[in-house]
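Engineer: Compute the structure for the input listed below.
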Amino acid sequence: MNENNFDLIITIVNKGHSSEVINAAKTARAEGGTVINGRGSGIHEVAKLFGFLMEPEKEIILTLVDANKTEQVLQAISDKVGINKPGKGIAFVIDVKRAVGISHYLNN
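Structural biologist: This next block holds a predicted model:
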């Protein structure tokens, strides 16, 4: 197991915007990301279309980065997606204690 210093940037955006997040992360020297589909359940997540209640679909992007790159990648995502504007999404960082299966990352 590896105990290097990694962070996990989790970004949640409306469906169709994950490519913007991944492209921004890559320009900031992240290697990519993993996209997971989801749906919102907050008080602001329900919309009406022709009288039917709809819960907007979300995309969750997981980006594992070296902790030295975290601020740069997070700022690039924020700038590209406009995450600080209402309704654009949310991004947060979790400290990763251990990671396995990333030998390609460690050999660079």
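
Engineer: Every contact and neighbour count from this point should use C-alpha atoms.
Structural biologist: Noted.

Engineer: Nearest spatial neighbour of Asp66, chain-adjacent residues omitted?
Structural biologist: Spatially, and ignoring its direct neighbours in sequence, Asp66 is nearest to Phe6 (4.6 Å; Cα to Cα, 6 or more residues apart in numbering).

Engineer: and Asn4, which of the three is it?
Structural biologist: The assignment at Asn4 comes out as coil when based on DSSP: H, G, I helix; E, B strand; the rest coil.

Engineer: and for comparison, fold this next one:
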Amino acid sequence: MHFKLIIAFISEDKTDKVLKTARERGATGATVINHARGEGLKPTKTFFGLSLETQRDVVLFLVEEHLSRKILESIAETGGFEEDAGAGIAFQVDVEDAIGISHQMRKLTQVVGDEI
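Structural biologist: Next up, the predicted model:
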């Protein structure tokens, strides 16, 4: 079984919706890192030296490769990544090896079998 890591940078207010969507599409879990900061196309504005940027959540999904594209597209749609500038971004990378996921692999074997 091969895996992909989907990394999503999401507005805090959309994190729960994105997590729910990913689960509905086959993700078996996620890791959420709260209060990340970043800068997009335009630099963040400041007011008397204080940054006025919005906080983001970084969400990591380790997903089976056959499910990854569907999950990636679904979370992008839920998060409004293509519609709203600054709503968030997501991308996936290949995972060469993973350990500690044998319980998820048993569940995924059935899910992926149904998908293929």
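
Engineer: Give me the TM-score for these two chains.
Structural biologist: Superposed pair, TM-score by TM-score structural alignment, normalised by the length of structure 1: 0.84. Supporting alignment: 105 aligned residues with a Cα RMSD of 2.0 Å.

Engineer: Tell me which residue of structure 2 matches up with the residue nearest to Asp66 of structure 1.
Structural biologist: Using TM-score structural alignment, the partner of Phe6 of structure 1 in structure 2 is Phe3.

Engineer: Verify the contact between Ile71 of structure 2 and Gly26 for me.
Structural biologist: Yes: judged on Cα atoms under 8 Å, Ile71 of structure 2 makes contact with Gly26 at a distance of 7.2 Å.

Engineer: Who has more neighbours out of those two?
Structural biologist: Neighbour totals were compared for Ile71 of structure 2 and Gly26, and Ile71 leads with 23 against 20 (other Cα atoms under 10 Å).

Engineer: so what corresponds to that one in structure 1?
Structural biologist: Using TM-score structural alignment, Ile71 of structure 2 sits opposite Val73 in structure 1.

Engineer: buried set for the host helix or strand of its match?
Structural biologist: Taking DSSP states H and E as the definition, Val73 of structure 1 sits inside helix 70-81. By neighbour count, with 16 or more other Cα atoms under 10 Å as the criterion, the buried positions of helix 70-81 of structure 1 are 70, 72-78, 81.

Engineer: just these now: which is nearest Glu20 of structure 1?
Structural biologist: Each of the buried residues of helix 70-81 of structure 1 was checked against Glu20 of structure 1 using Cα to Cα; the closest is Val81, at 6.6 Å.

Engineer: Could I get the contacting residues of the closest one?
Structural biologist: The contact partners of Val81 of structure 1, taken as Cα atoms under 8 Å, 6 or more residues apart in numbering, are 20-21, 88.
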